[in-house]
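Enquirer: I would like to see how this sequence folds:
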Amino acid sequence: MKTILIIDDEKEIRELLTIYLKNLGYTTLEAANGAEAMEMFEREAVDLVIADIMMPEMDGYQLLKTMRSTSNIPFLFVSAKSDDMDKIYGLQLGADDYVGKPFNPLEVASRVQALFRRIEAYRDPEEQELDYIEIGDIRLDLKGCKLYKAGVQEETTSYEFKILALLMKGAGRVMTKAHIYEQVWGEEYIGDENLIMVYISKIREKIEANPRKPDYLITIRGLGYRFEKGC
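Expert: The predicted model follows:
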């Protein structure tokens, strides 16, 4: 399940795009301006960005420049600045596509799908054939659904494995309880924090030398959890 960050200062546009994208099975996040979007981008696992250009605090061009300094995430402009020079400038900055306003939400949804297909088609073959993730002495066999700690297999439930795989694939990035729940269970998060906490505790018992002082699976107070990149 892919997560799409929608950034526009018009609430109605964000809600319209959310409806169409969720109907296609995507998870969506919303931000009203570039500054808010950057805060969200830094703490959430986002797979694609849809952004307006003319926004308060940080416009779409500056937002794209900032994101491109650390990420090659697919980026789609949906903007009323639809002159050829505006499109050319946006694409030169690193945008992957550009749709002018007013727009047909079906077109935007189709372009999102096309971007994801393009990424999959040109992904590094080694990445496509990834069989495992290894960080420190933790090894996750993605095809065999097995967890190894210092070479010794640890038994996991299916949900424990899915949560750990999600966190290790996004190592270094904070993931909220809501994001974990929606990605693993495939349902809208209803605020049951205890469920996630129980699974995190069980995972720590299997991967940490001292579960009370974890080296790998770190709690970020008030936000969620992060799997450390190198231990």
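
Enquirer: For the rest of this, base every contact and every neighbour count on C-alpha atoms.
Expert: OK.

Enquirer: how about the helices in the chain?
Expert: Using DSSP state H, the helices of the chain run over 11-23, 34-43, 60-68, 84-93, 105-121, 125-128, 158-169, 177-185, 193-207.

Enquirer: Take the ones you listed and write them to a markdown table, including mean neighbour count and distance to Thr219.
Expert: Compiled in a markdown table, the helices of the chain are given as follows (neighbours: other Cα atoms under 10 Å; distance: least, Cα to Cα, whole Å):
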| stretch | mean neighbour count | distance to Thr219 |
| --- | --- | --- |
| helix 11-23 | 15 | 29 |
| helix 34-43 | 17 | 13 |
| helix 60-68 | 18 | 25 |
| helix 84-93 | 14 | 35 |
| helix 105-121 | 14 | 31 |
| helix 125-128 | 9 | 28 |
| helix 158-169 | 18 | 12 |
| helix 177-185 | 18 | 11 |
| helix 193-207 | 16 | 10 |
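
Enquirer: closest to Arg226 out of these?
Expert: helix 158-169 (6.8 Å; Cα to Cα).

Enquirer: Now do that closest one: which elements does it pack against?
Expert: When contacts are defined as 3 or more Cα pairs under 8 Å, 6 or more residues apart in numbering; DSSP states H and E, helix 158-169 packs onto strand 132-135, helix 177-185, helix 193-207, strand 224-227.

Enquirer: to compare against the first, here's another:
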Amino acid sequence: MRSEAILVVDDEDGIVVMLDNLLRREGYTHITKATSAAEALTAVRAVRFDMIVLDVMLPDMDGFTLCTEIRKTSNTPILFLTARSSDLDKLQGLYLGGDDYLTKPFNPLEVVARIHAHIRRSSIYASDSMNTEELYKFDRLTVNRTTGQLIVNDEEVPCPAKEFELLLYFCKHPNRVFTVQQLYEQVWGTMVDGDEKTVVIHISRLRKKLEADPSVSKLIVTLRGIGYKFVPPTRSLR
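Expert: Below you'll find the predicted structure:
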């Protein structure tokens, strides 16, 4: 039996029951089910979840708005499930703090596989953090793996789990060029078509936190047609 707590939010009872059954077969027993945004917010305020599966179309609040509310108090990985298949909807969900995105109809086993991958990586990350103190300090940018803190210009900046893991990976490998596929596989897992947008959006969100002018990035540099590299700051970020 697994100890991780999972929140499944969807207004379709059939999907909630199906995911609950599949996850229990995989050994997850701490599963909370919600069919509305109000129920989900109540659950998030009461329980520290390891994973949240979130539908976009809810009766009382859309999932994008709910994600924004959750991000005010929680950095738990969020996987969006939605019937909206346009790139704009996917980009919006990722920009607002989502970590992953699947469209309906979906393969239930893929949902479970992605949930398991997120939890497994978070578990490895937490275990490594307990055993090894890691502190990266570049001028006014500090990334503390042990405490999970991002400090920019002496101020703590909230950073969801996948953003933090991506930034930490960059910090471990400064000035090294990575393709989008390499970054996705290191932080999220096996890459499939469409997942490159996940990396691009997370880098965009990091730039807003790190850069004085995100449109002219000096820290996470784009090498067109190749990928990205992290160039540690040597002067003030402002």
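
Enquirer: Using CSV, lay out the helices of the first structure together with distance to Tyr225 of the first structure.
Expert: Shown next, in CSV, are these (distance: least, Cα to Cα, whole Å):
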stretch, distance to Tyr225 of the first structure
helix 11-23, 25
helix 34-43, 10
helix 60-68, 22
helix 84-93, 32
helix 105-121, 26
helix 125-128, 25
helix 158-169, 8
helix 177-185, 8
helix 193-207, 9
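
Enquirer: Out of the helices and strands packed on helix 158-169 of the first structure, which is closest to Glu10 of the first structure?
Expert: Closest among these, using Cα to Cα: helix 177-185, at 24.1 Å.

Enquirer: In stretch 41-61 of the second structure, which residues are buried?
Expert: Buried residues in stretch 41-61 of the second structure, counting neighbours by 16 or more other Cα atoms under 10 Å, are found at 43-44, 49-58.

Enquirer: What span of the first structure is it aligned with?
Expert: Mapped onto the first structure using TM-score structural alignment, stretch 41-61 of the second structure spans residues 38-58.

Enquirer: What's Gly25 of the first structure aligned with over in the second structure?
Expert: Checking with TM-score structural alignment, Gly25 of the first structure has Gly27 as its match.

Enquirer: same thing with Lys2 of the first structure?
Expert: Using TM-score structural alignment, the partner of Lys2 of the first structure in the second structure is Glu4.

Enquirer: out of everything not next to it in sequence, what's closest to its match?
Expert: Nearest non-adjacent residue to Glu4 of the second structure, counting by Cα to Cα, 6 or more residues apart in numbering: Asp50, 5.8 Å away.

Enquirer: So that neighbour is in contact with Arg121, correct?
Expert: No: counting by Cα atoms under 8 Å, Asp50 of the second structure stays clear of Arg121, with 11.1 Å between them.

Enquirer: distance of Lys197 of the second structure from Val180 of the second structure?
Expert: For Lys197 of the second structure, the distance to Val180 of the second structure (Cα to Cα, to the nearest Å) stands at 9 Å.

Enquirer: Report the separation between the equivalent of Glu110 of the second structure over in the first structure and Ile218 of the first structure.
Expert: Aligned by TM-score structural alignment, Glu110 of the second structure pairs with Glu107 of the first structure. For Glu107 of the first structure, the distance to Ile218 of the first structure (Cα to Cα) stands at 40 Å.

Enquirer: same deal with Lys169 of the first structure?
Expert: Lys169 of the first structure sits 15 Å away from Ile218 of the first structure, taking Cα to Cα as the criterion.

Enquirer: Can you tell me the closest non-neighbouring residue to the residue nearest the centre of the second structure?
Expert: In the second structure, the centroid-proximal residue (Cα atoms, centre = their mean) is Asp99; its distance is 3.0 Å. Counting by Cα to Cα, 6+ apart, Asp99 of the second structure lies nearest to Ile78, which is 5.3 Å off, once chain neighbours are set aside.

Enquirer: counterpart of that neighbour in the first structure?
Expert: Match for Ile78 of the second structure (TM-score structural alignment): Phe75.

Enquirer: and if you look at Val177 of the second structure?
Expert: Checking TM-score structural alignment: Val177 of the second structure goes with nothing.

Enquirer: Now the nearest residue to Val177 of the second structure once chain neighbours are set aside: which helix or strand?
Expert: Leaving aside its sequence neighbours, Val177 of the second structure sits nearest to Lys229 (Cα to Cα, 6+ apart; 4.6 Å). Lys229 of the second structure belongs to strand 227-230 when assigned by DSSP states H and E.

Enquirer: quick one: which of the helices of the first structure is nearest Asp141 of the first structure?
Expert: Judged by Cα to Cα, the one of these that comes nearest to Asp141 of the first structure is helix 158-169, at 9.2 Å.

Enquirer: okay, that closest one sits on what stretch of the second structure?
Expert: By TM-score structural alignment, helix 158-169 of the first structure lines up with nothing in the second structure.

Enquirer: contacting residues for Ser85 of the second structure?
Expert: By Cα atoms under 8 Å, 6 or more residues apart in numbering, Ser85 of the second structure lies in contact with 103-104.

Enquirer: and if we set it to 7 Å?
Expert: The neighbourhood of Ser85 of the second structure, defined by Cα atoms under 7 Å, 6 or more residues apart in numbering, consists of Thr103.

Enquirer: about what we covered before: the strand holding Lys229 of the second structure - contacts with which helices or strands?
Expert: Judged by 3 or more Cα pairs under 7 Å, 6 or more residues apart in numbering; DSSP states H and E, the packing partners of strand 227-230 of the second structure are strand 177-178, strand 220-223.

Enquirer: Run the chain-centre distance for the longest one.
Expert: Read that as strand 220-223 of the second structure. 21 Å (Cα atoms, centre = their mean, to the nearest Å).

Enquirer: packing partners for it?
Expert: Partner elements for strand 220-223 of the second structure (3+ Cα pairs under 7 Å, 6+ apart): strand 227-230.
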